[in-house]
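S.K.: Predicted model follows, preceded by the sequence.
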Amino acid sequence: MSATRVLALSELEQDTPVRVEVGGVPIAVVLDSAGEVHAIGDTCTHGDISLAEGFVDGDTLECWAHGSAFSLRTGHPLNLPAYEPVPVYAVEIDGDDVLIDPTRTKEV
């Protein structure tokens, strides 16, 4: 699968996660306060909860249900109760288009 347009960059609000689905893969897309766009697996590894419903703080995304925070850069959990990472996907920006390939994870 190649990179797929998931939304327009102009649709993203800073520090507000958006859930998209590409090829059946749920992904949380975040424009952080530094202006960088991140794409991580949308399902918390502790509980089957959408991370896009969580809270962004710097370069972390916190699950609203139990408080596990995940690095937007690496997908690694930064605290318990989660201990398994979520996948992080490479993001391409083409003009105003945000493109993600759910079969290609980002090298961290």
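M.R.: Looks like it came in fine.
S.K.: make it CA atoms for all contacts and neighbour counts henceforth
M.R.: Will do.
S.K.: And the strands in this structure, which stretches?
M.R.: In the chain, the strands defined using DSSP state E lie at 4-8, 18-22, 25-31, 37-41, 55-57, 60-62, 69-71, 88-94, 97-105.
S.K.: can you put these in JSON lines and add mean neighbour count and distance to residue 78?
M.R.: Converted to JSON lines, the strands of the chain look like this (neighbours: other C-alpha atoms under 10 Å; distance: least, C-alpha to C-alpha, whole Å):
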{"stretch": "strand 4-8", "mean neighbour count": "16", "distance to residue 78": "27"}
{"stretch": "strand 18-22", "mean neighbour count": "17", "distance to residue 78": "21"}
{"stretch": "strand 25-31", "mean neighbour count": "23", "distance to residue 78": "17"}
{"stretch": "strand 37-41", "mean neighbour count": "26", "distance to residue 78": "14"}
{"stretch": "strand 55-57", "mean neighbour count": "18", "distance to residue 78": "12"}
{"stretch": "strand 60-62", "mean neighbour count": "25", "distance to residue 78": "9"}
{"stretch": "strand 69-71", "mean neighbour count": "25", "distance to residue 78": "5"}
{"stretch": "strand 88-94", "mean neighbour count": "19", "distance to residue 78": "15"}
{"stretch": "strand 97-105", "mean neighbour count": "19", "distance to residue 78": "19"}
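S.K.: next, the one to line up against it:
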Amino acid sequence: MAEWIDIATVSELPPGSRKVINTPYCEVAVFNLDGQFYAIEDVCTHDGGELASGTCEGDQIICPRHGARFCIRNGQALTPPAYENIDTFPVIVENDMVKVDIDG
């Protein structure tokens, strides 16, 4: 069953921005990529470090610790040293509120 939680209004997450939230299950990073919203688990599958403070290049987040790259859109691990994908979560915009399904 879906468990939608409010993240921010659309204006609070302009294109190019990100926000990390703590949920009962994990840390979730929400990104606005050119007006489209995506949510990923904020953990590198290589060593368990956080990802959201890393550099974004297009639709990729680069782990700030060891440089592994992940696709923000689908969670795919793109470069070593990470080989496992990260979890992604459904995102909707409803009444100007960005919401994430943490039960995704």
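M.R.: Here it is on my side, so go on. On a predicted model such as this, the values are computed, not experimentally measured, just so you know.
S.K.: TM-score for the pair, please.
M.R.: Once the chains are overlaid, their TM-score stands at 0.89 when taken by TM-score structural alignment, normalised by the length of the second structure; 103 aligned residues with a C-alpha RMSD of 1.4 Å.
S.K.: I'd like the strands of the first structure as JSON lines, with distance to residue 82 of the first structure appended.
M.R.: Listed next are the strands of the first structure as JSON lines, based on distance: least, C-alpha to C-alpha, whole Å:
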{"stretch": "strand 4-8", "distance to residue 82 of the first structure": "27"}
{"stretch": "strand 18-22", "distance to residue 82 of the first structure": "20"}
{"stretch": "strand 25-31", "distance to residue 82 of the first structure": "17"}
{"stretch": "strand 37-41", "distance to residue 82 of the first structure": "14"}
{"stretch": "strand 55-57", "distance to residue 82 of the first structure": "16"}
{"stretch": "strand 60-62", "distance to residue 82 of the first structure": "11"}
{"stretch": "strand 69-71", "distance to residue 82 of the first structure": "8"}
{"stretch": "strand 88-94", "distance to residue 82 of the first structure": "16"}
{"stretch": "strand 97-105", "distance to residue 82 of the first structure": "20"}
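S.K.: Nearest to residue 80 of the first structure, out of the ones you listed?
M.R.: strand 69-71 (8.2 Å; C-alpha to C-alpha).
S.K.: Pull the contacting residues for residue 28 of the second structure.
M.R.: By C-alpha atoms under 8 Å, 6 or more residues apart in numbering, the contact list for residue 28 of the second structure reads 20, 21, 22, 39, 40, 41, 42.
S.K.: any idea how far the residue in the first structure sticking out farthest from the centre lies from residue 50 of the first structure?
M.R.: Centroid-distance maximum for the first structure: residue 95 at 20.1 Å, with C-alpha atoms, centre = their mean. Separation of residue 95 of the first structure from residue 50 of the first structure (C-alpha to C-alpha, to the nearest Å): 28 Å.
S.K.: and what of residue 57 of the first structure?
M.R.: To residue 50 of the first structure, residue 57 of the first structure is 17 Å away according to C-alpha to C-alpha.
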